[in-house]
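J.: here is my input; please provide its structure:
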Amino acid sequence: MHTIKLKKDKTKAAHQRHPWIFSGAVAESGGRPQDGDVVRVVDHLDEFIAYGLYNGQSRVAVRLIEWDVDRFPDEDWWRVRVRRAVEARNPLLRSSDTNTVRLIFAESDFLPGLIVDKYADFLSIQIHASGVERVKQLVTDELNQLLNPQGIYERSDANARQHEGLVPANGVLSGNLPPEWLEIKENGIRYQVNIAEGQKSGFYCDQRDNRLYTAHYACGKRVLDCFCYSGGFSLNAFAHGAASVVSVDSSALAMETLKRNVAVNGFDESKHIAIQADVNRQLRIFSDSGQRFDLIVLDPPKYAPSRSRLEKAARAYKDLNRRGLLLLEQGGLLATFSCSAAMDMATFKQILAWAALDAGKEIQFIRQFTQSDDHPVRASFPEGEYLKGLLCRVV
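T.: Below you'll find the predicted structure:
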C-alpha cells in the first residue's frame, strides 16, 4: 500500500477526523499511487492517521474514510458502511406517507463521493470520486441485497467528476430502466419524477420537512413559489389550503413536471399559474405591476460553490431577497433558502437584514431551516450542512 505523508503543520484537521486532505498538505507520497487507490496517511513522524482514497488530479488529494488502523477498507468494510447508512434511514423507510429518501449522503456517511436516493421502488446513484468508482459494482450488489429495488439507475454526470478525472456516466446499473415518469410520495403528496433527465438525481428530498412546515402558513394565502422545480412548496401549499399559487422556474422540464404533479394530486388548476421565466426578471415584473403576495418562497440554486465566490453570491442573495420582500405587505411571510455550503447561517441572516433595509421593510426571523434528517451532518465535517433557510415575517 502507498503511503501519503502530511506536512508537519497540516495534520490537525485529519487527526480531528475531517475527511479532506488537500494537495497542499501533502509532504510526500511513497511510490506512485493511482487515482482511486486506498492509501495510508501518516503524519510527519510516520505515525498512522487514517486510510483514504487517493486522487492526484483533484484538489482534494485524499478523502479519508477510516481512522482505525485495524479496519482496512476491504470489501467487507464497504458493505458494512453501506448497510449502516441504509439502516440509519429505517424510520423513514417505514413511513406510510413518504417513499423518497436519501440513503447515502457521501462524507456524512463515511462514503465520500457517493450519493444514493430511493424513489419508490427505484434507486438513483451518483458517484463523484474515483475511489468509489472502483467499488461501484460492490455497492450496487449490497444495495440490491438490502432493498431489492426494481432497478438502480446511475446519474453520475455532475461537474465534480471532472475534477477526479472521471467521465460522465448515466444508465442502468442493475434491474429495470425506470419509467419516464416515476410516481413517488412525500408527505402524502404524489409526485411524478424523471430520474434519467431531471436535475441531479431527480428530486430534492432535503426540503421535505421545510415544505411541510412552511405549508402550515399557506391556508387562504396568495403563495409565490420561486425556483419551484417540480413544485414541492407549491403542492404542499395547495394541500394546506392556499387560495392561489404562482410557481416560477426557468426550466421547461420543471414546468412540465410541475403541471403533471398539480394534476395528479387533483388540485384546482384554476388557482395555479405556472410561469417559465428567469426569477429575478419575473420578480421585477410583479413589482412593476403592483402585484402582491402573502407567502413567498425563494429556493435558488447554489450561488456560492466555494468560499472564494461568497462575496459575489452575497450580493446576489441580497438582491433576490430584496425583490421578494418588496412584494410583501405587513404580516407577509418570506421563506428563503441557501444551498451553498460556504454560506453560514449568521452571514445569511445579515444578508436578509441588509435586504430588508434596502427594501424599506422591518422583518422578524421566526424559524430557521436546515436539511431533512436523511441528510445528516457529521460533527467532524460541518461542510455537510449545506442547506439553511429562514422564515421571515414583515412587521
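J.: going forward, measure contacts and count neighbours with C-alpha atoms only.
T.: Noted.
J.: give me the most central residue, this protein.
T.: Centroid-nearest residue in the chain: residue 206, 6.0 Å away (criterion: CA atoms, centre = their mean).
J.: that one touches residue 372, doesn't it?
T.: Yes - counting by CA atoms under 8 Å, residue 206 touches residue 372, with 5.0 Å between them.
J.: now do the same end-to-end measure for stretch 154-164.
T.: 17 Å (CA to CA, to the nearest Å).
J.: chain center to that stretch: distance?
T.: What separates the centre of stretch 154-164 from the centre of its chain is 15 Å, taken as CA atoms, centre = their mean, to the nearest Å.
J.: now the helices: where do they sit in the stretch 1-150 of the chain?
T.: 12-15, 75-88, 90-93, 130-134, 136-147 (DSSP state H, counting those that start in this stretch).
J.: show me what contacts the nearest residue to residue 16 once chain neighbours are set aside?
T.: Leaving out its chain neighbours, the residue that sits closest to residue 16 by CA to CA, 6 or more residues apart in numbering is residue 380, at 6.7 Å. Contacts of residue 380 were listed using CA atoms under 8 Å, 6 or more residues apart in numbering, and they are 16, 17, 18, 19.
J.: one more sequence to fold, the one below, so I can look at both together:
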Amino acid sequence: MLNTYLSREAARKLRHGAFWLRREDILSMDGTPVVGEPVQLRDEDGQVLGLGDVDLEASFPVRRLGLPEEAVEGLIPRHIRHALERRARLVDDPRFCRLVNDDGDGLPGLIVDRYETHFVVQTLTRPMDARIEEITRAIVEVAGAGSVLLRNDSARRKALGLAPQRPHVLYGNPPRWCRLLELGARFTVDLTYGLNTGYHYDQREVRKFLSRLSREARVLDPCCNVGGLFIHAGLHGAKQILAFDADADAADLARENAEANGLFGRVKVESGKALDVLKAVTDTFDLVLLDTRDAGSPEDFIEHVRRAIQRTRHGGRLLLTGYHPPLPVGSFEELVAEACEREQRVAFRLARLGLPPDHPSPVNTPGADYLDAVALEVN
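T.: Prediction:
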C-alpha cells in the first residue's frame, strides 16, 4: 500500500475528525496512487493517520476511508454491515431507507438507497467509480440484494466534474417501478428514471411534522414529485390538496399514489413548474409545501419563497425545504428572512427540521447536512 504524507496542520485536522483535505495539505506521496486503491495516510513523522482515497483531480483530493487501526481487507463489506446495523436500530422500517450516506457511513462518494430487496447506487468520486464491482458484490453478499441498479445520471456528478452515465443494471433484474412503505403511506416510485434514486428519503423528518400542520387544511404543493409530502398531509386530515410537478411522469405517479392512499376526491395533480404555478395561482391556502429543488441560486430561492408566502393565508403555515448547493452553507434561514421582509410579512418559526437518522454525517464537516427545512406560521 502506498503512503501519502500530510502537513502538520492536515494531520491535526484528521486527528480531530476531518473527513476530507485539500491538495495543498499533501506533502509527498510514494509513487502515484491508483484510483480506487486505498493509501495509508501519514503525518510528517511517518505516524499512521488512517486509510484514505487520493484523487488529485478532485476538489478534495484526500478523503478519509478508515481509522489508523483499520485494515484495508474487507473494508467495503465491513462498512456496509455497520450501516445495516445502524439502520436496524434507528429507522422505523429499514427495508426502505438510505443504506449508505457518503462520509457519514465511512464510504466517501457512495450513496446507496434501499427499496426492500432492490438497491440503487450512486457514486460521486472516481475511487468509488473504480470500485463499483466490489461495491455491488458487497451489497449482494452483506445486504442480500435481489438487484442493484446504478443511477449515475444526476446533475451532482456533472457539478463534481464526473461524466454522467445512463442508468444500468449491476446485478439481478430491478423493476422500473417499485412500491415502498413509509410512515403508513404507500408509494410507487420510478427507480430507473425518477429524480435522484426515485424517492426522497431525506425528507422523512419533514413528513413526520406534517401530521401537526395538516388537519382540515387546504394545501398547495407546487413541486410535489411523486407526492411524498402532500400524501402525508392528506393522511393527517387535509381536506383539499392542489399539487403540481414539472415532470409529467412524476405528476402521473403522484396521482396514482394519491388514489392508492385513499385520497381520491381530495387531491388534484397537474403538470407545471413550481415558480410558474406560484405566480399563476391566485387563491391562498392554509398550508403551502415548498420543496425548492428547482431554485438554482440564492436570489431564485428568495423568489420562490416570496411567491409561496403570497399563497399562504394570514395565520397559515408554510413548510420549506432548501438544499446546499446551490444555497451557500448556513444561508437558509437568512434567505427565508429576506423573503419575508420583502413581502412585509411576519413569520414565526414553528420547527427547524433536517436530515433523518439514515442520513448520518460527520459533525465537523460543513455542508454535509445538505438539507434544511423550516415550518413557519405566516402573518
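J.: could you find the counterpart of the residue nearest to residue 16 of the first structure in the second structure?
T.: With TM-score structural alignment as the criterion, residue 380 of the first structure lines up with residue 364 in the second structure.
J.: roughly how far does the closest residue to residue 356 of the second structure other than its chain neighbours sit from residue 256 of the second structure?
T.: Among residues not flanking residue 356 of the second structure along the chain, residue 205 sits closest, at 5.7 Å (CA to CA, 6+ apart). As judged by CA to CA, residue 205 of the second structure and residue 256 of the second structure stand 23 Å apart.
J.: and the two? which has more neighbours close in?
T.: Taking neighbours as other CA atoms under 10 Å, residue 205 of the second structure and residue 256 compare with residue 256 leading, 18 against 15.
J.: which of the three states applies to that one?
T.: Of the three states, residue 256 of the second structure takes helix according to DSSP: H, G, I helix; E, B strand; the rest coil.
J.: one more: residue 283 of the first structure?
T.: Assignment for residue 283 of the first structure (three-state DSSP): helix.
J.: and the counterpart of it in the second structure, what is it in contact with?
T.: Mapped onto the second structure by TM-score structural alignment, residue 283 of the first structure lines up with residue 278. Contact analysis of residue 278 of the second structure by CA under 8 Å, 6+ apart lists 222, 304, 307, 308, 311.
J.: number of residues surrounding the fourth one?
T.: For residue 308 of the second structure, the neighbour count with other CA under 10 Å is 28.
J.: you'd agree it is up against residue 287?
T.: No - using CA under 8 Å, residue 308 of the second structure is not in contact with residue 287, being 9.9 Å away.
J.: between these two, what contacts are shared?
T.: Listed as contacting both residue 308 of the second structure and residue 287 by CA under 8 Å, 6+ apart are residue 318.
J.: circling back: and the residue nearest to residue 356 of the second structure, what does it touch?
T.: 353, 354, 355, 356.
J.: read off where stretch 186-205 of the second structure ends up in the first structure.
T.: Alignment of stretch 186-205 of the second structure against the first structure: residues 190-209, by TM-score structural alignment.
J.: may I see the buried residues of that stretch?
T.: Buried residues in stretch 190-209 of the first structure, defined by neighbour count with 16 or more other CA atoms under 10 Å: 190-196, 198-209.
J.: among these, which are in strands?
T.: Counted as lying in strands by DSSP state E, out of those, are 190, 191, 192, 193.
J.: can you tell me the element residue 352 of the second structure falls in?
T.: For residue 352 of the second structure, the host element (DSSP states H and E) is strand 347-353.
J.: want to throw the ones in strands among the buried residues of stretch 190-209 of the first structure into a markdown table with distance to residue 67 of the first structure?
T.: Listed next are these as a markdown table, based on distance: CA to CA, whole Å:
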| residue | distance to residue 67 of the first structure |
| --- | --- |
| 190 | 42 |
| 191 | 41 |
| 192 | 42 |
| 193 | 39 |
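J.: just the strands in the stretch 1-150 of the first structure please.
T.: With DSSP state E, counting those that start in this stretch, the ranges of strands along the stretch 1-150 of the first structure come out as 3-6, 20-22, 26-29, 38-42, 48-54, 60-66, 100-105, 114-119, 122-127.
J.: residue in the second structure matching residue 336 of the first structure?
T.: Using TM-score structural alignment, the partner of residue 336 of the first structure in the second structure is residue 320.
J.: and the closest residue to residue 127 of the second structure other than its chain neighbours, what does it touch?
T.: Leaving aside its sequence neighbours, residue 127 of the second structure sits nearest to residue 36 (CA to CA, 6+ apart; 3.9 Å). By CA under 8 Å, 6+ apart, the contact set of residue 36 of the second structure is 53, 126, 127, 128, 129, 130, 131.
J.: redo that, cut-off 6 Å
T.: Residue 36 of the second structure is in contact with 127, 130, 131, counting by CA atoms under 6 Å, 6 or more residues apart in numbering.
J.: the first one matches what in the first structure?
T.: The reference is to residue 127 of the second structure. That one, residue 127 of the second structure, aligns with residue 131 by TM-score structural alignment.
J.: isn't residue 120 of the second structure right up against residue 113?
T.: Yes - the criterion here is CA atoms under 6 Å, and residue 120 of the second structure meets it with residue 113 at 5.2 Å.
J.: and residue 13 of the second structure, how far from residue 181 of the second structure?
T.: To residue 181 of the second structure, residue 13 of the second structure is 41 Å away according to CA to CA.
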